[in-house]
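A.B. asks: Predicted model, plus sequence, below.
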Amino acid sequence: MAAAGAFGLMEAFGVFTGGLGIFSFVQHNFIDYRPQGAGYRFAVGLDGAGPWGNGLSNAGGNLPDIRAFNELGDLLGTTINDKSYCASGRTDCDSEVDFVHQQPTYTLFTANNDAICLAYATVTFPEGSKYGWTGNWAKHCGAPWYYSDIYVPNNKGADKVLCAWMDGNGDQPITGIQVHWPDYDAGFKGNGNSADFYCHHPSALTFHRDHDPWRVHVRRSKRDMFASDPSTETKRVAEAPKDDAKSTEGKHTEGLTERMARDTRLIKSKATSHLATELCASPDSVGPSFVSYHERKFCHMAPKHIYSFCEDVKKGDCWDDAKHEIVHKSEDGPVKRAAVPAVAFNQTLLWGQ
């Protein structure tokens, strides 16, 4: 089990472009040990844009609801977080599931109304074991993702972790995330040293796409949690009361991608691992338009189109980083507004300082 000492490291499997790697979580990444329940800590890469171009329902994104299960898939406890908010960049967003005395090896995070992009989630079991999960898995497994300005030490030299989007308000792909914590411990052998294991084994990781998910995938047989791969089944837990605030029945809803296309925030990053070209090229990336100072390029996220800085081109459409505009540059020097829909930003976030 992953039991970190007071000042020790907890190592967790993560995924990078080159395959599996190891993230090293330290004590401040976890909620304090509490024997009467399970403690969860979230780091938020970004909160979402409000519907129809408006602001969020409240400041920040909703923390997900938490359902904790034991190794057999029995429900141990639930915490509803529809009134708990956490803003972009926070790494100390805590939640607890009380009266949990067994090991909650499975957790189902269920999205609430305001979208949130999780950079990482950690858990502290009642007996003190600790585990961690990072949002990098979203990009690798084809779920909505974005960059974050949150750093977790690792053995691959990568810069910041990615974040995984969740949203329960509208037609957004990912409404919940299931994690089997021991499968992310650096001592786990059942993944065959392959990152793809997690994308194809729903008991280890599931990005739920159904409305307000409440089921969990479990492995059929009792086993040592570090054994080789067994088969899985879906465990049907007691259905929670319907949350009318989450219901989209009879409503005309708007998806997260459409909302983000009208996001008036602009992200500018100096991090070398943050690439505007990568963000624009990915069919699964979702979030505000993005400037990479390492590449000197701008990704206009609504059409997923790349523009170079105007200083780097002789002619054509380009990005004026001082004016925050897409402009057209001619060979003889004059610059005018480009023949593309105007972009307007009322908030700029600078990352990687």
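C.D. replies: Thanks, I have the structure now.

A.B. asks: going forward, measure contacts between C-alpha atoms and count neighbours the same way
C.D. replies: OK.

A.B. asks: could you pull out the helices for the protein?
C.D. replies: If DSSP state H is used as the criterion, the helices of the chain fall at 136-140, 196-200, 256-261, 276-281.

A.B. asks: Output those in TSV, with distance to D312 appended to each entry.
C.D. replies: Listed next are those as TSV, based on distance: least, CA to CA, whole Å:
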stretch	distance to D312
helix 136-140	30
helix 196-200	39
helix 256-261	26
helix 276-281	15
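
A.B. asks: With respect to burial, which of these scores highest?
C.D. replies: Across the helices of the chain, averaging neighbours per residue (mean count of other CA atoms under 10 Å) puts helix 136-140 on top, at a mean of 23.

A.B. asks: related to what we said a few turns ago, right, and the helices of the chain - which one's nearest Q172?
C.D. replies: In terms of CA to CA, the element of the helices of the chain nearest to Q172 is helix 256-261, at 5.5 Å.

A.B. asks: Now find how far off-centre the closest one is within its chain.
C.D. replies: Centre-to-centre, helix 256-261 and its host chain are 16 Å apart (CA atoms, centre = their mean, to the nearest Å).

A.B. asks: Just give me the longest strand of the chain.
C.D. replies: With secondary structure taken from DSSP state E, the chain has its longest strand at strand 37-47.

A.B. asks: What is the burial count for K336?
C.D. replies: K336 has 12 neighbours, counted by other CA atoms under 10 Å.

A.B. asks: Alongside the first one, take a look at this:
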Amino acid sequence: MPRHQGREFYVANSMAGMMPTEPAEVVAYPRKKAELMKSRFSCAALNWGPPSNQYKYLHPLPASTKTAAMAGNAIAFLLTALTMVPMVSEMFPHSQGSSTVVRVAAGLSLPRDADYARTGGNTPSIALFDESGERIGFKSGARHGKIGDGNFKDIVVEPINKGNNRAPAYLSVSSSGNDALCIAYIYITPPNKEFWGFFGDVPKECGAAWYHSNLPVQRQSGDPFKPRCFWIDSPEHDTGKTTSNFPQGAGIHLLDFAATQGRVQQYQDSRDTMCASAPRFSLYSSLTEMNCLPIFNPPLTYNDDGTDASLAALKTPGQVMCSPGPNDKPTAQQIRQLQQWTSGRVSAPTYGVKKRSVKSRQNDRVCFADHRVVVVSEHGDHTATELCKSTSAAGPDFVSTKEGLFCDMCTGELWPLCSQAVPTGCFDVDLKAMRASNGTVTGTGLHARDVITGRDIPEKEYKKVVHWK
């Protein structure tokens, strides 16, 4: 448990980065004397990081006072796409004794048929570490099924030491099987009933393979938003590579993704402070629940607004406090030790399974052409332009009805949707095909050129249209 001069602290009445309805002072005082201060705005805070010489660690209120503190169902702000999103407590899993519950949600999947691409996949593996880099617990996703289309699964991680109910500071999530998973969000509820969250928008901003999702996330007020999702996958048995070089997993320093206005501004001004510090967030080509993560050693310190006290401290590969480290294959002895800790519940990693076909074109764009699926979205935040302009976007062809544009994910080209004003050289949503300059519909094996732009009209023939509203 983080401490300040040997004593545990709580925060009441307000928190940096949240806007109270009236001026309110942030008050820190020892746990033994903690009393909930009534105000028009108060909430349980997400952790921000270890304290330094000043009070900088905002710790959640005790469970006995949490209900009163969560007035208006607000719990905290989470970071998504370099903005702050006020969340509601009902979005998070319920605590389960001494275990930590991790909720992982897949972006809305495409059809389950093997012929079709999808953004659902195998239940991932989870590993949790404390601020000193020591293992809290881990759970293999192998033989635990799949996360259904647009759904989530709660993964219960039991502590290695039953008496250890520390909240995790670091989390790893990794692929456990042969179906790639596009993760929209991760919610964490430790035994002390803190709440943590992580959205797929962050990996997307850091260059991870991503796609839109149709998974609505309810915020404190206003319409739900739909986060992007990021891809993880297991390596192939024969090549040791994942589908289109998707990472096998990610390591996350949870404390650094509870949003404050200062932190959001820092990440906006300097993206590297979010993406280029390995202990803060990193993607790994080889990672399972058996691998340990690099940590900040010594721990980071933070300013009162949540920003980093020292940007130089971020420029580190981190220190791995247990073994094996990321991208290292565990030895037989390490596997036996981990199995003893979990009473044999952990499976030895296979490091490769046979993969389905996913195309990577000569321009390094990743598309699912063989699956012949197109996604048609009416959601205003889903743009075909964003997908086509992003070199890291990966997924099926995409139509934005709000934009009136079609994104050919294999080439990165945008085409207008057919209308009275644009009858040719366009994508016909009803016919699920491109329309050539002479008005004919192109399909597999048919070639045409747009007389207006001179571009080759792509051959498109779909078996399935997925409609997102």
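C.D. replies: That came through fine. These numbers come from a predicted model, not from an experiment.

A.B. asks: Mind checking the TM-score on these two?
C.D. replies: Once superposed, the chains reach a TM-score of 0.84 (TM-score structural alignment, normalised by the length of the first structure), with 341 aligned residues with a CA RMSD of 3.3 Å.

A.B. asks: just to revisit the earlier point, tell me which of the helices of the first structure sits nearest to G14 of the first structure.
C.D. replies: Nearest of the helices of the first structure (CA to CA): helix 136-140, 6.9 Å.

A.B. asks: Give me the range in the second structure that that closest one lines up against.
C.D. replies: The alignment of helix 136-140 of the first structure onto the second structure (TM-score structural alignment) covers residues 201-205.

A.B. asks: Average offset of that stretch relative to the first structure?
C.D. replies: Stretch 201-205 of the second structure, aligned to the first structure and superposed, deviates on average by 1.4 Å (mean CA distance after the TM-score superposition for the first structure).

A.B. asks: Could you pull out the strands in the stretch 51-200 of the first structure for me?
C.D. replies: Applying DSSP state E, counting those that start in this stretch to the stretch 51-200 of the first structure gives strands spanning 61-62, 65-69, 75-79, 85-86, 93-98, 106-110, 116-124, 130-134, 145-147, 162-166, 176-180.

A.B. asks: Which residue lies nearest the spatial centre of the second structure?
C.D. replies: G200 (3.1 Å; CA atoms, centre = their mean).

A.B. asks: does that one really touch I232, like I thought?
C.D. replies: No - here G200 of the second structure does not reach I232: they are 11.3 Å apart, not a contact under CA atoms under 8 Å.

A.B. asks: Overlap in contacts, those two.
C.D. replies: I183 (CA atoms under 8 Å, 6 or more residues apart in numbering).

A.B. asks: any idea how far D201 of the second structure lies from T442 of the second structure?
C.D. replies: 35 Å (CA to CA, to the nearest Å).

A.B. asks: about what we covered before: can you tell me which of the strands of the stretch 51-200 of the first structure is nearest to A238 of the first structure?
C.D. replies: strand 75-79 (7.9 Å).

A.B. asks: Report the aligned residue range of the second structure for the closest one.
C.D. replies: Per TM-score structural alignment, the counterpart of strand 75-79 of the first structure in the second structure is residues 135-139.

A.B. asks: with the first structure superposed, average distance for the matching stretch?
C.D. replies: So stretch 135-139 of the second structure averages 1.1 Å relative to the first structure (mean CA distance after the TM-score superposition for the first structure).

A.B. asks: Give me the contact list for that stretch.
C.D. replies: Contacts of stretch 135-139 of the second structure (CA under 8 Å, 6+ apart): 125-130, 155-161, 164, 166, 168, 289-290, 292, 322, 346.

A.B. asks: Please spell out the ChimeraX selection for the buried subset of the residues you listed.
C.D. replies: To isolate the buried members of these in ChimeraX, using 16 or more other CA atoms under 10 Å:
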select :125,126,127,128,129,130,155,156,157,158,159,160,166,168,289,290,292,346
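
A.B. asks: and the nearest residue to Y116 of the second structure once chain neighbours are set aside, how many residues sit next to it?
C.D. replies: Nearest residue to Y116 of the second structure, sequence neighbours excluded (CA to CA, 6 or more residues apart in numbering): H371, at 4.4 Å. Neighbour count of H371 of the second structure, defined by other CA under 10 Å: 21.

A.B. asks: Give the equivalent position in the first structure for H371 of the second structure.
C.D. replies: Here H371 of the second structure is matched to D263 in the first structure, going by TM-score structural alignment.

A.B. asks: try A184 of the second structure
C.D. replies: Under the alignment (TM-score structural alignment), A184 of the second structure pairs with A119 in the first structure.

A.B. asks: so how far is G14 of the first structure from its match?
C.D. replies: With distances taken as CA to CA, A119 of the first structure is found 12 Å from G14 of the first structure.
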